[in-house]
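Chemist: Provided below are the primary sequence and the corresponding predicted coordinates.
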Amino acid sequence: MFTPPSAWFTGFIPDLPTPFDAADAVDLTAFAALCERQIAAGLPAIVVCETAGEASTLSPAEQELVIRTAVDVVRGRVRVIAGAVSNATSHAIELARRAEDAGADAVMAVVPAYNKPMQEGMLAHFRAIAGATGLPVILHDVPSRTLRPLADETLLRLVESRSFVGLRDGSADVTRPMRLARHLPAGFRFLSGDDATGFAYIADGGDGAISEVANIAPDLCRTIFSQVRQGRLQSARYLHRRLMPLIGCLSRESPAALKFALSVLGLTSATTRLPIVPLRPAAQREVVRAFAAIADEELIDGVGA
């Protein structure tokens, strides 16, 4: 039975890393374990082959393998959102089609980096991807990586097609959901793409967050979202503030810091793929200190054990 994305594209959704082994191959066993951990935490979906997944360094075959593994592991218990990350429209289309063939529930397409397309170019890029797949498309706007943002006016033109169901908003503009919601279809979802402002984004009308820190503390992130929705903003704000040192570490050296943090918890190797290199010792110590700052309240499973 088809469930519209509006029913599950909400709350905290982790942007999963892609584990690598010592031979630089994708570690599917570790990846499957990361998927199972998120299922156990009750989060509604997972994002694979995107920013934290080092998508730009994965071959199309590797991406398809990761997506198929995610689909096989989750068996419909959560939704799988697959990145179609490329600054070449033809390659993004190929990745979207491979994701659909692999069984993904939606694709996430990002504003092309490096090319710096004008707004008309972004419009044509996203429309071409949506026209090449039957899957719903989630837009990803992340100006810190692409330099040119997805303009509000371009977003409004895109959502004239119901193929576009949501936005991963990495702009850190917490006013965007409230500013645009009345102009968009009722089922369109706004999710923050920035952990540092994720609480404020949700409190100001956002529907959730695509999150790196949710990889580490999925239960806590689900609690924060639930408390915001219940109007318990003071409690949610307190928990989010306790996570801020860790969020700071993750944002400075993504995804190397995320992988190191998960390795501290014994969940996966800290191995990255060039041009990303493992975290420096000084930065590793910062992550450990960030863990120690929240271990006293046992906010993250495994910390302090």
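Modeler: Everything's here; your move. These figures come from a predicted structure and were not determined experimentally. Residues are numbered from 1 along each chain as shown.
Chemist: hey, let's count contacts and neighbours off CA atoms from now on
Modeler: Fine.
Chemist: since we're on L167, how many residues are nearby?
Modeler: 26 (other CA atoms under 10 Å).
Chemist: actually R97, sorry about that
Modeler: 20.
Chemist: mind listing what the closest residue to it other than its chain neighbours touches?
Modeler: Closest residue in space to R97, ignoring its immediate chain neighbours: T133 at 6.0 Å, by CA to CA, 6 or more residues apart in numbering. Counting by CA atoms under 8 Å, 6 or more residues apart in numbering, T133 touches I93, A96, R97, E100.
Chemist: let's bring in a second model and compare:
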Amino acid sequence: MFQGSMVALVTPMREDGSVDENSLRNLVDWHVEQGTDAIVAVGTTGESATLDEQEHCEVIRQVVEFAAKRLPVVAGTGANSTTEAIQLTRCAKQAGADGCLLVTPYYNKPTQEGLYRHFKAVAEAVDIPQLLYNVPGRTACDMLPETVGRLAVIANIVGIKEATGDLSRVALLRELCGEEFALITGDDASSREFILAGGVGTISVTANIAPAAMQRMIAAARRGDVAEAARIDAPLAGLHRDLFLESNPIPVKWALAEMGRIPKGIRLPLTWFAEPYRAQLRQSMVNAGLI
């Protein structure tokens, strides 16, 4: 279930910041048509940090409804409070999500033992498949492979989104966690190499605007077709870079608006993509054949 090209879906918003349900439905339909392997709803790219708990649960419910079992839906339910993470994970289970993605607690910088106990508590509280999410560049907290190995023995902790970009971790995680544990990258720029090194998928920002190409590239890498994966990935390289010219999801929401797929809406403290960067990202979109 947790493999292939999984899109870290944006949450479409109107210019007043309200969630645009029609655009969300259309995005889900588009990803089904384009062959995306799974949708991750309300993660970092989905602006989880600025949706309140009711909105968070409602967007998960809507994505599950719109997907209608045509592809798996993974709900972002992490928090820096263990109690809140449990509440959001329960919401996701009730909504019918296929699994949950839980980021390491951010800002409060727990120890490795604290991380172990946090994720163990969520897994024991809610019987749903769960993916760990390690992204120290955002959280100021790096969950070490040894801690992941401790958690991998818990039955419903089934994989990790490893977003450090450190390819040397793939082999170590596989050794510590076993063959059935899903190793998924969260770094678009190194996703091809991650898969070729033994990973099974990506949770991708680039897939928001180039879903078919990302799906084909990841599929080629998974079957070990090095040349074909590189050929497909080459025109995407600019997107992997330029979708992070400002903090995600600022650039990708602008790109989707340029493609006419969502309105120009984002919530403070994030702001609309700055004009000086737009020509560079637009050129990368042209190079990828998107516009």
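Modeler: Received it, and whenever you're ready, just let me know what you need. Treat the numbers as computed from the prediction; the structure is a model and nothing was measured.
Chemist: Overlay the chains and give the TM-score.
Modeler: Scored against TM-score structural alignment, normalised by the length of the second structure, the superposed chains reach a TM-score of 0.96; 290 aligned residues with a CA RMSD of 1.2 Å.
Chemist: After alignment, which residue of the first structure pairs with N208 of the second structure?
Modeler: If you follow N208 of the second structure across to the first structure using TM-score structural alignment, you land on N215.
Chemist: List the contacts of its match.
Modeler: With CA under 8 Å, 6+ apart, N215 of the first structure has these contacts: P14, D15, L16, Q38, L262.
Chemist: could you redo the residues you listed as CSV and give each row distance to L150 of the first structure, neighbour count and secondary structure?
Modeler: Rendered in CSV, the data for the contacts of N215 of the first structure read as follows (distance: CA to CA, whole Å; neighbours: other CA atoms under 10 Å; DSSP: H, G, I helix; E, B strand; the rest coil):
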residue, distance to L150 of the first structure, neighbour count, secondary structure
P14, 22, 26, strand
D15, 20, 26, strand
L16, 24, 28, coil
Q38, 30, 24, helix
L262, 32, 17, helix
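Chemist: Nearest to F225 of the first structure among those residues?
Modeler: P14 (13.3 Å; CA to CA).
Chemist: these two touch, right, that closest one and I46?
Modeler: Yes - assessed by CA atoms under 8 Å, P14 of the first structure is found in contact with I46 at 5.5 Å.
Chemist: Now for these two: what residues contact both?
Modeler: Q38.
Chemist: Just the buried subset of the contacts of T133 of the first structure, written out for ChimeraX, thanks.
Modeler: To isolate the buried members of those in ChimeraX, using 16 or more other CA atoms under 10 Å:
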select :93,96,97,100
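Chemist: how about the strands in the second structure?
Modeler: Shown for the second structure, the strands assigned by DSSP state E span residues 4-8, 38-41, 73-76, 99-103, 130-134, 157-162, 182-185, 201-204.
Chemist: Between strand 99-103 and the longest one, find me the angle.
Modeler: Just to be clear, that refers to strand 157-162 of the second structure. For strand 157-162 of the second structure against strand 99-103, the angle between stretch directions is 50 degrees (axes from the mean of the first three to the mean of the last three CA atoms, to 10 degrees).
Chemist: quick check: strand 157-162 of the second structure aligns to which part of the first structure?
Modeler: If you align by TM-score structural alignment, strand 157-162 of the second structure falls on residues 164-169 of the first structure.
Chemist: The matching stretch vs the second structure, average offset?
Modeler: Stretch 164-169 of the first structure differs from its equivalent in the second structure by a mean of 0.5 Å after superposition (mean CA distance after the TM-score superposition for the first structure).
Chemist: rewinding a little: and the strands of the second structure, which is most packed in?
Modeler: strand 73-76 (a mean of 30; mean count of other CA atoms under 10 Å).
Chemist: That one vs the first structure, average offset?
Modeler: Averaged out, strand 73-76 of the second structure is 0.6 Å away (mean CA distance after the TM-score superposition for the first structure).
Chemist: Kindly name the residues of the first structure that line up with that strand.
Modeler: The aligned range for strand 73-76 of the second structure is 80-83, by TM-score structural alignment.
Chemist: on that earlier part again, could you export the strands of the second structure to CSV, including columns for distance to V19 of the second structure?
Modeler: Below are the strands of the second structure laid out as CSV (distance: least, CA to CA, whole Å):
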stretch, distance to V19 of the second structure
strand 4-8, 17
strand 38-41, 13
strand 73-76, 17
strand 99-103, 21
strand 130-134, 25
strand 157-162, 26
strand 182-185, 28
strand 201-204, 21
